[in-house]
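Asker: sequence-free structure coming up:
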């Protein structure tokens, strides 16, 4: 007499998709490190939110430090990948310079965890980001693209000056991030709510105007 097939147990654990599991852990880790910094972040909270165990953290990343480095790499990869969509060289230099400022301003405003992670890493004096060759390697092509934009704009007399691309980018970053990083204190000093959407929209226009005026293309360009 043949035996009836045995039904699988209801609590059978399905095998995890390693790519998805790693991505889920990394997403939670970015949030945890952004909120609490490296020292305040807890692996226990990460594993609970990612619905995994500590063994998986060590399996996929090697430990807390390596997970933190992976979080830094991931947030920089995200912005660098988006920056490639600007596609410098496909429009006139003035329009592309404006797009650079608008993109940077909007990205910072819409990606709070990115700014939080960078603020926390600065408190550590860049201890961990200095260990990331990946971040340096992925950033150089974008700086080079800004340099080519400046050169093209200057040669065609759209720009009246030819600044160092790093200097220009740092200026754009400062115009786009300083008010976000210092909203609580600076807002109190000047007596305005720097988180107010109307104020931020005015700040966005100002950032574009300042950058284009420096490059010598503000007059006659609709902003």
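Answerer: That came through, no problem. Note that the structure is predicted; figures quoted are calculated from it, not measured.

Asker: From now on I want contacts and neighbour counts done on CA atoms only, so please keep to that.
Answerer: Noted.

Asker: who touches stretch 32-45?
Answerer: For stretch 32-45, contacts defined as C-alpha atoms under 8 Å, 6 or more residues apart in numbering pick out 46, 54, 64, 68, 113-114, 116-117, 120-121.

Asker: Pasting the second one now:
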């Protein structure tokens, strides 16, 4: 049982670290949305076209989809097993003191992120791949206009902001949990790992949160 649990946690850790790397690339690409409008439209649409037409990127995309599925499925399995093993009710429970809020509520955070991904894939990935979008001056599908229209709606921005806050809590716990699972959380490096985790989480979360706000208020 312990070996199975460890295997599941290793899969979660490895897929999670891959997704962390993807978030960096994704955020860097989305930073083009901060450019002046004409330049942002041209470069963002070119970037989107390049990603969808490159065989290497397509291969990485399939690895990404597989990683997302495995990460979610194995996290669910571990959560269910943990709930079963901790199924006894205690008269006095101090887990709220012993562990951080996000570590005790990864199921809630994961559910929020799953719903967010469904919305995100439907409104951007599906729209780009399977609908007839207008073409920009360079002959590329105008995904930039889709992004601007989406983030021009306050309710949509609020959904994204709440989701990114959930992402931040999820990343923070996941970063530390993965380092422990992979045997990297050594006492000598605890401080460095914590600082790195906080810096990474702050940049990723803050960067993604800034984009909808920038477009909405612009």
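Answerer: Here it is on my side, so go on. Just so you know, these numbers come straight off a predicted model, no measurement behind them.

Asker: Report the TM-score for the pair.
Answerer: The TM-score (TM-score structural alignment, normalised by the length of structure 2) is 0.30; 107 aligned residues with a C-alpha RMSD of 5.4 Å.

Asker: Please indicate which of the contacts of stretch 32-45 of structure 1 are buried?
Answerer: Using 16 or more other C-alpha atoms under 10 Å as the burial test, the contacts of stretch 32-45 of structure 1 include 46, 64, 68, 113-114, 116-117, 120-121 as buried.

Asker: Let's have those in TSV, adding secondary structure and distance to residue 147 of structure 1.
Answerer: Converted to TSV, these look like this (DSSP: H, G, I helix; E, B strand; the rest coil; distance: C-alpha to C-alpha, whole Å):
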residue	secondary structure	distance to residue 147 of structure 1
46	helix	40
64	helix	37
68	helix	31
113	helix	28
114	helix	25
116	helix	28
117	helix	27
120	helix	29
121	helix	27
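
Asker: circling back: ok, of the contacts of stretch 32-45 of structure 1, which one's closest to residue 27 of structure 1?
Answerer: residue 46 (9.4 Å; C-alpha to C-alpha).

Asker: Distance-wise, check the closest one relative to residue 169 of structure 1.
Answerer: 34 Å (C-alpha to C-alpha, to the nearest Å).

Asker: any chance of the contacts of stretch 32-45 of structure 1 in a markdown table, with distance to residue 30 of structure 1 too?
Answerer: Shown next, in a markdown table, are the contacts of stretch 32-45 of structure 1 (distance: C-alpha to C-alpha, whole Å):
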| residue | distance to residue 30 of structure 1 |
| --- | --- |
| 46 | 9 |
| 54 | 16 |
| 64 | 12 |
| 68 | 8 |
| 113 | 7 |
| 114 | 9 |
| 116 | 10 |
| 117 | 8 |
| 120 | 12 |
| 121 | 12 |
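
Asker: Structure 1: strands as residue ranges?
Answerer: In structure 1, no strands are defined using DSSP state E.

Asker: Can you show me the helices along it?
Answerer: For structure 1, the helices defined by DSSP state H occupy 18-40, 43-50, 54-60, 64-83, 93-110, 112-123, 133-155, 165-181, 183-190, 197-215.

Asker: hang on, residue 208 of structure 1 packs against residue 102?
Answerer: Yes. The criterion here is C-alpha atoms under 8 Å, and residue 208 of structure 1 meets it with residue 102 at 7.0 Å.

Asker: More neighbours: the two, which one.
Answerer: Using other C-alpha atoms under 10 Å, the more surrounded residue of residue 208 of structure 1 and residue 102 is residue 208, with 23 against 17.

Asker: secondary structure element for residue 176 of structure 2?
Answerer: Using DSSP states H and E, the element containing residue 176 of structure 2 is helix 154-181.

Asker: which strands and helices sit next to that helix?
Answerer: helix 2-30, helix 101-104, helix 106-120, helix 190-217 (3 or more C-alpha pairs under 8 Å, 6 or more residues apart in numbering; DSSP states H and E).

Asker: can you redo the ones you listed as a markdown table with mean neighbour count?
Answerer: A markdown table is the format used below for those (neighbours: other C-alpha atoms under 10 Å):
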| stretch | mean neighbour count |
| --- | --- |
| helix 2-30 | 16 |
| helix 101-104 | 15 |
| helix 106-120 | 15 |
| helix 190-217 | 16 |
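
Asker: closest to residue 76 of structure 2 out of those?
Answerer: Of all those, helix 106-120 sits nearest to residue 76 of structure 2, with 7.8 Å by C-alpha to C-alpha.

Asker: What residues of the very next helix or strand once past that closest one count as buried?
Answerer: Using DSSP H and E, the helix or strand that follows helix 106-120 of structure 2 in sequence is helix 127-130. Of the residues in helix 127-130 of structure 2, residue 128 count as buried by neighbour count, 16+ other C-alpha under 10 Å.

Asker: Show me the contact partners of the helix or strand that comes right after helix 127-130 of structure 2.
Answerer: Going down the chain from helix 127-130 of structure 2, the next helix or strand is helix 143-150, by DSSP H and E. Contacting residues not belonging to helix 143-150 of structure 2 are listed as 40-41, 44-45, 48, 124, 128, 133, 156-157, 215-216 [C-alpha under 8 Å, 6+ apart].
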